[in-house]
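Chemist: Here is my input, please return the structure:
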Amino acid sequence: MPGTGAHDVAIIGAGFSGIAAATALLKQGVDDFVMFERSEEIGGTWWVNRYPGAEVDLESHIYSFSFEPYDWTRTHASWQELLGYLQLVARKWRLYDKALLSTKVATVTWSESTKTYSIDTADGVTYGPFKAVISAVGFLNTPLIPPFLRGETAFDGDICHTSTWRDELTLKGKTVGVLGTGSSAVQIVTEAERQGRAVKVFQIEPNWLLPKGARDFTPAERRWNRFRFVYYYRRYKLYLGYDLRQHRASHARVGGRVNKKRQADAEAFLARETATRPDLKKLLTPSFSVEARRTVISDTYYQALLSPKVELVPHAVADVTPTGVVDALGKKHDLDMIVLATGFDAANYLSTFRVVGEGGLDLREQWTGGAEALLGLMTPNFPNFFMIFGPNTSGIPLVTYYEAQAKFAAKLVKKLATGRARKITVRKAVHDAYNRRLQRRLAQTVWTEVPSYFHGTSGKIISQWGFSPTSYLAGTRLARWFGVKLE
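Modeler: As a prediction, the model looks like this:
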């Protein structure tokens, strides 16, 4: 187990992006690092999101590391398979030897005199110094809980957010209330309809849905996938499809060709699935464009809503009682279990720990108007501090972005580890020009239509990437050459 003393690098987080950072460092010959993970196991999102029905929205071949192919059983992997994959990769690269599990980072503090960071954990232990810190915690990690459900409540049954699901919980034979209609909600509604006695879905506003096409691979497909050429052909084909779809943000640009097609596909899917229930179709039709909020991918949600066991309540929950909830119209609903599929506090990047940079500046104060960084990687006044899945890097395929970001950080960290530099900062002029250009592009998209987790408190779009994945990969290389200053 790593000690509390000096190390070259600290990685905060041990999920997909943390593993990407660790393996990138090892490829660069940097092996003196510590991984801090607040959970009791490696796995990140796929350790904490273990609710019934949880699975990835992206295809397994593309939602995995390019350097670690795997014998996937499904086109879209379940949380169990993804967790097993991540832990397999961690064991192969001996990352458990570098990991401090059940260790929550509280504060990261820069020292100008030593050009290093120290890390204080929630249990009061100080680690370091570190020549560099890589944040690999993403931004979907602080659950949003309605005010009336925080702390102790009057409800006698089980209450659980999807990201804090407990293994002992069960949906079987229960009347389940699901708050929310996003990606997590549609998955758990399907399972609640299958296992429970009754389901009530509380919908503030509907989302657009597109079919997922999820299924098990056939034995023949799995045999073919074991051939390296076939595996990478399928991976590249998926990548190319996403790259073309997002060229010039066509999937989200107002009037974009891809956006128009996805709008037509979503409308046709809704009409087809609710052909026998025009009343339900009306309730499920959003008032905004496809992609204005995160488009939900599901083969089963509409069918679950057609079940006689399921009731769609087109109102928010306003209060909780010992036996259930009260909706916004004052109607009481008796429930055995309340599942919160209410999402995350995505507007506050790096909300799980505090970062103090040059001159004692707090990163949260710098980002008061909305988080921003050069390609989501580095931000002014915080030297030697790198981010994976930072501001404006939410794009598909996610793991490709993680690998590019990890490579950017690892190549620069190598310079610190080998003594070729002591301090690496982002060039403010480049950072500012980049963000102005990015926001001009984002202003042309449907993401500006309605409030969503894409926006910061100021209304600026802080999560989305407005170009193709290939342009992002090229950008990280250019940023390493022209966007940073070494001292």
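Chemist: Please count neighbours and contacts with C-alpha atoms only from this point.
Modeler: Fine.
Chemist: next one: the top strand by length along the chain to chain centre, how far?
Modeler: Longest strand in the chain by number of residues (criterion: DSSP state E): strand 126-135. Strand 126-135 sits 24 Å away from the centroid of its parent chain (C-alpha atoms, centre = their mean, to the nearest Å).
Chemist: How about residues contacting it?
Modeler: 3-13, 18, 21, 115-121, 384-388, 409, 413, 416-417, 422 (C-alpha atoms under 8 Å, 6 or more residues apart in numbering).
Chemist: ranges for the helices of the stretch 301-450 of the chain?
Modeler: If DSSP state H, counting those that start in this stretch is used as the criterion, the helices of the stretch 301-450 of the chain fall at 301-305, 363-366, 398-417, 428-442.
Chemist: Here is a second sequence; please produce its structure as well for comparison:
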Amino acid sequence: MTTEHFDAVIVGAGFAGIGAAIQLKRLGIDDFVILEREDDLGGTWYVNHYPGLAVDVPTTTYSYYFEPNPNWSRLFTPGPEIKRYADDVADKYDVRRHIRYSVNVEGARWDDDASVWRVALRDGTTLSGRYLLTATGFLSQPKIPDIPGIDDFDGRIIHTTEWQDDFDPAGRRIAVIGTGATAVQLIPELAKSAADLTVYQRTPIWVVPKIDLRFGAFAKKLFARIPATQRVLRWFTSSVYEVMVSVGVVHYKTFRGRGNISAADLSRLHRFVVIRDKDLRRRLTPDYDFGCKRPTFSNGFYRAFTRPNVHLQDVGIDHVQSDGIVGKDGTKVLVDTLVLATGFDLWEANFPAIEVIGREGRNLGKWWRDTRFQAYQGVSMPQFPNYLSLASPYAFLGLNFFNTMEYQMRLMDRLFSEVKRRGATTFEVTEEANARYLDRMTELLGESLFTQGNCASARSYYFNPAGEPTLLRPTTTETAIREATEFPLSDYRIA
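Modeler: Have a look, this model is predicted:
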């Protein structure tokens, strides 16, 4: 039963959903609702609050381009400050009043007769909207490892996305499963007070030193009084990262991996300086090219393994017992706390995060898996009118999500403005434009690290189940923004 109708329905109140809401308001569309499954906004920065949480790109670039924040405490800002920034932006742009919390969206179906989306909620109600925007993020569905016996464990089990703030690691015998970006931040914090900490590693991660500058009172006042100074700093840090991604990822073949080799050498030097145990250094060294799996920054990760209470286990887990973990080599480690730093299920549970049924019954998830993962400009698919998926194949611009959000907001501006100018009711990307875009992305990826480099053992979420690196958009931010503001309007059927 449809109870309410809106001009637009946004699914997700993280930074993508907030950005989409701000853009709708700029376009004069104020009759919209944001459906959020959590009880607060902020997306991953609300869900995640484990010890050591921080951004792993410079905070100078980690904000909306139109809303710089002069109050960051340091170059790699702790998570609570990012959450506070989300709150402040939502309040400033009057987004919060549009949000409905603790709402689980089951799916959405296009009603061709009425030219609206029917959005089904778990409580049995249905909302309708002229436009549908899914802003569910790339890191929204936790991955729970399927380990034999894990349900028989008698101790405490904590997934990093459901951190228990009352948990005190002091004196505990802890096992951490995973060595991804989250674990790199968490492990040094747990190591400080745990009686014993065993880290179960499947795939090593490239870690380079972190130059984490603190912004003092003078810098904050300067940023606040002369915003141009912060914009210059943002330009500088963004440019550095653009060069890194361009040389090391997008144009890997042209530069013959020289940038990746240099970054890997920096990581090796970091390990050599911190860890004197040659065998331990070897076990912590990845055998895939730098960049195949998301690398990260840390000054404490390698140092944690030099503590007498921290141990690396890399032979694999055979099964879990009530009081510990048995490795594939037969050894057993007694633990009372199991921490799952196993990341997120991007492809199976997140593409799409809800069931979306378009024109003529096309099921988005099934269509992606039966054909190929694809999305024109990273947001649109044929047979899905009036729909933008902000977390789609070819959407993510490398290291900084806000760059992705910037080009998507500009695309919204161009597309929705044209719909309004024509007095139209629907937009839909054409099959031809989508096919051309997919061919172009495939061609560009042929020059990239993911195709030309050694990525076979990386187990990277950049790759979809078919082995294609379709998460990242293999262009510069400048190119993405230009295309979002200049794409041929004929690529969409506007009627």
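Chemist: what sits against residue 293 of structure 1?
Modeler: 207, 447, 450, 452, 454.
Chemist: From these, list the buried ones, please.
Modeler: Burial by neighbour count, judged by 16 or more other C-alpha atoms under 10 Å, picks out 207, 447, 452, 454 from those.
Chemist: shouldn't the second one be in contact with residue 249?
Modeler: No - with contact taken as C-alpha atoms under 8 Å, residue 447 of structure 1 and residue 249 are classed as non-touching, separated by 10.9 Å.
Chemist: Could you pull out the strands in the stretch 51-200 of structure 1 for me?
Modeler: 99-100, 105-111, 116-121, 126-135, 158-161, 175-179, 198-202 (DSSP state E, counting those that start in this stretch).
Chemist: Deepest in the core, which of these is it.
Modeler: Across the strands of the stretch 51-200 of structure 1, averaging neighbours per residue (mean count of other C-alpha atoms under 10 Å) puts strand 175-179 on top, at a mean of 26.
Chemist: Might you report the residue contacts of the residue nearest the centre of structure 1?
Modeler: Centroid-nearest residue in structure 1, with C-alpha atoms, centre = their mean: residue 140, separated by 5.0 Å. Residue 140 of structure 1 is in contact with 343, 344, 345, 346, counting by C-alpha under 8 Å, 6+ apart.
Chemist: could you redo the last one with a cut-off of 7 Å?
Modeler: 344, 345, 346 (C-alpha atoms under 7 Å, 6 or more residues apart in numbering).
Chemist: From residue 208 of structure 1, how far out is the second one?
Modeler: Read it as residue 345 of structure 1. 21 Å (C-alpha to C-alpha, to the nearest Å).
Chemist: Neighbour count for the two, which is higher?
Modeler: When residue 345 of structure 1 and residue 208 are compared on other C-alpha atoms under 10 Å, the one with more neighbours turns out to be residue 208, at 26 against 16.
Chemist: residues touching the equivalent of the more buried one over in structure 2, list them.
Modeler: Counting by TM-score structural alignment, residue 208 of structure 1 corresponds to residue 206 in structure 2. Neighbour list for residue 206 of structure 2: 267, 286, 290, 295, 296 [criterion: C-alpha under 7 Å, 6+ apart].
Chemist: what's the farthest-apart pair in those?
Modeler: 286 and 296 (12.9 Å; C-alpha to C-alpha).
Chemist: that older thread, nearest to residue 100 of structure 2 among the contacts of residue 206 of structure 2?
Modeler: residue 296 (34.5 Å).
Chemist: Just give the number of residues close to the closest one.
Modeler: Using other C-alpha under 10 Å, residue 296 of structure 2 has 20 other residues around it.
Chemist: now swap in residue 393 of structure 1 and tell me
Modeler: When counting by other C-alpha under 10 Å, one arrives at 25 neighbours for residue 393 of structure 1.
Chemist: Tell me the buried residues within the contacts of strand 126-135 of structure 1.
Modeler: So, by 16+ other C-alpha under 10 Å, the buried ones in the contacts of strand 126-135 of structure 1 are 6-13, 18, 21, 115-121, 384-388, 409, 413, 416-417, 422.
Chemist: now the match of residue 208 of structure 1: how far from residue 464 of structure 2?
Modeler: From residue 206 of structure 2 over to residue 464 of structure 2 the distance is 21 Å, taken as C-alpha to C-alpha.
Chemist: How about residue 452 of structure 2?
Modeler: Residue 452 of structure 2 is 17 Å from residue 464 of structure 2, by C-alpha to C-alpha.
Chemist: And these two? Which one has more around it.
Modeler: residue 464 (19 against 16).
Chemist: Alignment lookup: that one to structure 1.
Modeler: Checking TM-score structural alignment: residue 464 of structure 2 goes with residue 456.
Chemist: Over to residue 401 of structure 2?
Modeler: Per TM-score structural alignment, residue 401 of structure 2 is aligned with residue 398.
Chemist: ditto for residue 487 of structure 2
Modeler: For residue 487 of structure 2, the residue aligned by TM-score structural alignment is residue 479.
Chemist: Equivalent analysis for residue 240 of structure 2, please.
Modeler: By TM-score structural alignment, residue 240 of structure 2 lines up with residue 241.
Chemist: hmm, who's touching the host helix or strand of its match?
Modeler: According to DSSP states H and E, residue 241 of structure 1 maps onto helix 228-245. Identification of contacts with helix 228-245 of structure 1 by C-alpha under 7 Å, 6+ apart yields 61, 62, 224, 225, 251, 258, 396, 468, 469, 470.
Chemist: Following element in sequence after it, please.
Modeler: Next helix or strand after helix 228-245 of structure 1 toward the C-terminus (DSSP H and E): helix 257-273.
Chemist: can you pull the buried residues of that following helix?
Modeler: Applying 16+ other C-alpha under 10 Å to helix 257-273 of structure 1 flags 258, 259, 260, 262, 263, 265, 266, 267, 269, 270, 271, 273 as buried.
Chemist: And it against structure 2, how far off on average?
Modeler: Helix 257-273 of structure 1 differs from its equivalent in structure 2 by a mean of 2.5 Å after superposition (mean C-alpha distance after the TM-score superposition for structure 1).
Chemist: Would you mark the buried spots in the next helix or strand after that helix?
Modeler: As assigned by DSSP H and E, the chain's next helix or strand after helix 257-273 of structure 1 is helix 278-283. Judged by neighbour count using 16+ other C-alpha under 10 Å, the buried positions of helix 278-283 of structure 1 are 280, 281.
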